[in-house]
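Visitor: the sequence and its predicted three-dimensional model are supplied below.
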Amino acid sequence: MAIPIDARKRWFLVAIGGIIAFAALVLVFWPSVRSDRVGIEGPINSSQLDSAKRAVREFFGPDMPLERVRLAGSTPNSGQAVRISVVTHAGDLTVSWPTGEVVSGRLGVPASANVATPLSDEDALEAGTEFARLHFPWALNGSEPKIHPVGGGGDNSRIVEWRSRKGGILLPMRLDVIVAGDRQVSSFAARHVDMPVLPGPVLSAESAYSLALVGHPGMKIGSSELISKVDDSGVGHIYWLMSLVAADVPNEPYAGATGVGDGRPANMVAIIDAVNGSVVDSSKLAEFSG
């Protein structure tokens, strides 16, 4: 049976009204749905996304939205640890996966904060220690802080760094915190590594010195550092890092000196396994200084 004309009109108006109401809801909620989907770059699973959200809550508060999340260093067989890069309008963070630990961040402190007020080493240490106690308490256990200016040009910020040593060997843990002139932390980098079991015995500095100079006539040792490194299997290793400089560089004392040598800026760096004496390819230096 045919629908009367008045009934058809009423049905048509109801249908149009429903479409308009649905369109209004889409317009209201579409921006948030769209930003969530566009902000996720790459194959991120729900656990990784949860880690990113937890990190943002810890450093920026519970109401800070994520703008972009992506994976870095996750290519199969790349040899790199997986990192989750998280961006917000207040700053960005890098999260290690699967540990979920935050390893670096920029906290969106304006550049003007670096020149607003002179910052003493004591103030920088106090602000940096408060930040470390809140976010990285492990870095304060058995470590020694050092404070350095960040740069020139009227920049009053300071870097506070924590390092640990065992028997003169630099351990792989680290925390670097940059404190701006107004005592706000502007950025940080952290490496949480438990105390490794270290091998021995260790080559003397003089033995490593001789090995480092093999094949490098006309060079001498500028500075050296005995460091430890933990490989992907969790095994600890010890290395001598030695900077090589031209032999005709004067031997005046230099402020950057550590270990043997005079601490001159390096022309090249030699890496010596401090247990078996093997020379490590210097192209891998970033793995030892990162």
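Guide: Received, thanks.

Visitor: please count neighbours and contacts with C-alpha atoms only from this point.
Guide: Fine.

Visitor: now do the helices in the stretch 1-150 of the chain.
Guide: Ranges of helices in the stretch 1-150 of the chain, per DSSP state H, counting those that start in this stretch, are 5-39, 46-60, 113-116, 121-135.

Visitor: now the second one: how far from the chain's centre is it?
Guide: Relative to its parent chain, helix 46-60 has a centroid offset of 16 Å by C-alpha atoms, centre = their mean, to the nearest Å.

Visitor: pull out the buried positions in it.
Guide: Of the residues in helix 46-60, those buried by neighbour count under the rule 16 or more other C-alpha atoms under 10 Å are 48-49, 51-56, 59-60.

Visitor: and of the helices of the stretch 1-150 of the chain, who's closest to Val95?
Guide: Distances from Val95 to each of these were compared by C-alpha to C-alpha, and the smallest falls on helix 46-60, at 6.9 Å.

Visitor: what helices or strands is that closest one leaning on?
Guide: Contacting helix 46-60 under the criterion 3 or more C-alpha pairs under 8 Å, 6 or more residues apart in numbering; DSSP states H and E are the following elements: strand 82-88, strand 91-97.

Visitor: let's bring in a second one:
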Amino acid sequence: MTSTPAACFFEGCKVIEASISAVPGLIVSFLILAALIAAPTALVAKARNKPWPLKTALAVYLAGILAVTLLPGDAGLQSWQCDTGTPTHLFTSASSLLNIALFAPGALLAVLLFKRPVTVAAAFGALSGAVELAQSAGHLGRSCSVTDLAANATGALLGSLVGAVWLYRRRQPLGKPLRDLAWGMSLGVLAALSILGVFESRIDRVDIVAMDDQRRGLAESAVQADEWIATAAKGVFGSDTQVRETATKKDGSRLRITATTDRGTISGTWPAKTLESAWSSNSRGDEGSLNKKEVAAAAAQFARKWFPQNVAGSDQQVRSIGDGPTMAYTVVYRRYADKVMMPMRLDLTVTTTGRVIGFAARTVDDPVLPRVTVDKAKAQALATATTGLPSESALLLAQQVKGEWRPVWLVGSGKQDIAIDAATGERIAGKG
């Protein structure tokens, strides 16, 4: 949608109104401050038989800048924080345009008064930096912002340029141009180094735009995740399933979402769209007629639909739960690579009608592991040497050790399980 001039003006008015309301007593404070600064300025100029209107106008305008930027408000970051986001909307944001407009007239008045545009531009740029640092250091309820600093400095440059053009058109000579250039450049460099030094040593940088984009993206992702988990719930529990509530929790770069329905609960992760678990509120077995082989086929059909990545290349095992007419089956999928059990997991509980009561899944890509050099017998011998107890079982599987996937023997020795790195033969402390 293209913004019209009227729309831009209306947006600017709203920003001005919001700025005034955010700083209680702004107008009254400005009038008092302007009187305190302008009156002595005018009196001193008259006493010295100097033109006073321009000096007084500049004094009043500086009072306005200080009032607008430094009076305590009800918003802002914490002390010694500053929004260092890139000022990409410098000439399109109503707030930035107002900051440009705030500093440009003051710089224009100063150039008309002192006839040194380079020095004036540098001085107003330094003033802008000092204002932002004061907003960051003080408990003012104001927001330090690199975008505001850039907008204020842009206003100072534009005001100084307009002032220089005005003097040129009026054929009024500039005051010692070479000295103005030298003083202005020196002041600008000194101010830039000082402000940069304080920013580097004291300021805690935050990126408000990026944070806002992240929050907006998180909110949009949460809505999409709600829609996805609702669809999954109806696919698992039945098309007439009603979602009562959803709970979303941020887990690193992903969302973990759980839906509570009238048929049970289901959870998964977004945006990977991987289901993790579900359990029906009706967990009693059905009095069906499917045998073990038919239940395995029904489970395979369900698993291929919802967990194709887990099923591919996996082995299926089926075992019964309970007995009688309400017995059910646990259908387990595991994948092996070079006899090492991969971290992928899929466990289904299925009734004799083919209804899936629940499932638990872990969808993980098969990791690349070091070559196994320790066989089962050696792993059991190492465990026995450690515990002094005979080993009862041994399982070779992939596990993360200090953030790295390793082939690991889990050896059961009495009441103590021992974890042994199958590539090095070393015992893994804390694993069992």
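Guide: Perfect, thanks for sending it. In this text, all values refer to a predicted model and were calculated from it rather than measured experimentally.

Visitor: quick check: TM-score for this pair?
Guide: Here the TM-score for the pair of chains, by TM-score structural alignment, normalised by the length of the first structure, is 0.64; 211 aligned residues with a C-alpha RMSD of 2.8 Å.

Visitor: quick one: the strands in the stretch 151-290 of the first structure, in order.
Guide: Secondary structure of the stretch 151-290 of the first structure (DSSP state E, counting those that start in this stretch): strands located at 158-163, 165-166, 169-170, 174-179, 185-191, 219-230, 236-246, 268-273, 279-280.

Visitor: now the fifth one on the second structure. Mean distance?
Guide: Between strand 185-191 of the first structure and the aligned residues of the second structure, the post-superposition mean distance stands at 1.0 Å (mean C-alpha distance after the TM-score superposition for the first structure).

Visitor: just the third one next, same as before
Guide: For strand 169-170 of the first structure, the mean distance to aligned residues of the second structure following superposition is 0.9 Å (mean C-alpha distance after the TM-score superposition for the first structure).

Visitor: now do that strand: everything it contacts.
Guide: 163-164, 225-228, 238 (C-alpha atoms under 8 Å, 6 or more residues apart in numbering).

Visitor: try 6 Å
Guide: Defining contact as C-alpha atoms under 6 Å, 6 or more residues apart in numbering, one finds that strand 169-170 of the first structure is touched by 226-228.

Visitor: top of those by neighbour count?
Guide: Ser228 (26 neighbours; other C-alpha atoms under 10 Å).

Visitor: report the central residue of the first structure.
Guide: Ser104 (3.2 Å; C-alpha atoms, centre = their mean).

Visitor: Asp315 of the second structure pairs with which position in the first structure?
Guide: In the first structure, the residue equivalent to Asp315 of the second structure is Glu144, according to TM-score structural alignment.

Visitor: its match and Trp162 touch, don't they?
Guide: Yes. Under the criterion of C-alpha atoms under 6 Å, Glu144 of the first structure is in contact with Trp162, at a separation of 5.5 Å.

Visitor: neighbour count: the two, which is higher?
Guide: Taking neighbours as other C-alpha under 10 Å, Glu144 of the first structure and Trp162 compare with Trp162 leading, 21 against 12.

Visitor: thought Leu175 was touching that one, still the case?
Guide: Yes. Distance between Trp162 of the first structure and Leu175: 5.2 Å, which falls inside the contact criterion (C-alpha under 6 Å).

Visitor: for the host helix or strand of Gly129 of the second structure, name the packing helices and strands.
Guide: In this assignment (DSSP states H and E), Gly129 of the second structure forms part of helix 117-137. The contact analysis (3 or more C-alpha pairs under 6 Å, 6 or more residues apart in numbering; DSSP states H and E) places helix 117-137 of the second structure against helix 146-169, helix 177-202.

Visitor: where in the first structure does it align, residue-wise?
Guide: Applying TM-score structural alignment, one finds that helix 117-137 of the second structure aligns to no residue range of the first structure.

Visitor: residue in the first structure matching Val209 of the second structure?
Guide: When the first structure is aligned by TM-score structural alignment, Val209 of the second structure is left unaligned.

Visitor: if I look at Val209 of the second structure, how far off is Gly217 of the second structure?
Guide: Distance, Val209 of the second structure to Gly217 of the second structure, by C-alpha to C-alpha, to the nearest Å: 12 Å.

Visitor: ok, these two, which is more surrounded?
Guide: The residue with the greater number of neighbours, taking Val209 of the second structure and Gly217 and applying other C-alpha under 10 Å, is Val209; the counts read 15 against 12.

Visitor: so that one versus Gln301 of the second structure, what's the distance?
Guide: When C-alpha to C-alpha is the yardstick, Val209 of the second structure and Gln301 of the second structure sit 47 Å from each other.

Visitor: with adjacent residues omitted, what lies nearest to Leu93 of the first structure?
Guide: For Leu93 of the first structure, the nearest residue in space outside its immediate sequence neighbours is Gly105; the separation is 4.2 Å by C-alpha to C-alpha, 6 or more residues apart in numbering.

Visitor: can you check Leu275 of the second structure too?
Guide: Setting aside the residues directly before and after it, Leu275 of the second structure is nearest to Gly268 in space (C-alpha to C-alpha, 6+ apart), at 4.0 Å.

Visitor: thought the one you found was touching Thr274?
Guide: Yes. Taking contact to mean C-alpha under 6 Å, the distance of 5.5 Å between Gly268 of the second structure and Thr274 places them in contact.

Visitor: between those two, which one's more packed in?
Guide: Using other C-alpha under 10 Å, the more surrounded residue of Gly268 of the second structure and Thr274 is Gly268, with 23 against 18.

Visitor: what is the aligned counterpart of the more buried one in the first structure?
Guide: Using TM-score structural alignment as the criterion, the counterpart of Gly268 of the second structure in the first structure is Val95.

Visitor: might one say that its match is in contact with Val87?
Guide: No. The pair formed by Val95 of the first structure and Val87 falls short of the contact definition of C-alpha under 6 Å, at 11.2 Å.

Visitor: just to revisit the earlier point, got TSV for the helices of the stretch 1-150 of the first structure, with distance to Met195 of the first structure too?
Guide: TSV is the format used below for those (distance: least, C-alpha to C-alpha, whole Å):
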stretch	distance to Met195 of the first structure
helix 5-39	38
helix 46-60	25
helix 113-116	35
helix 121-135	19
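
Visitor: what's the closest of those to Glu67 of the first structure?
Guide: Across these (criterion: C-alpha to C-alpha), the nearest stretch is helix 5-39, sitting at 5.5 Å.
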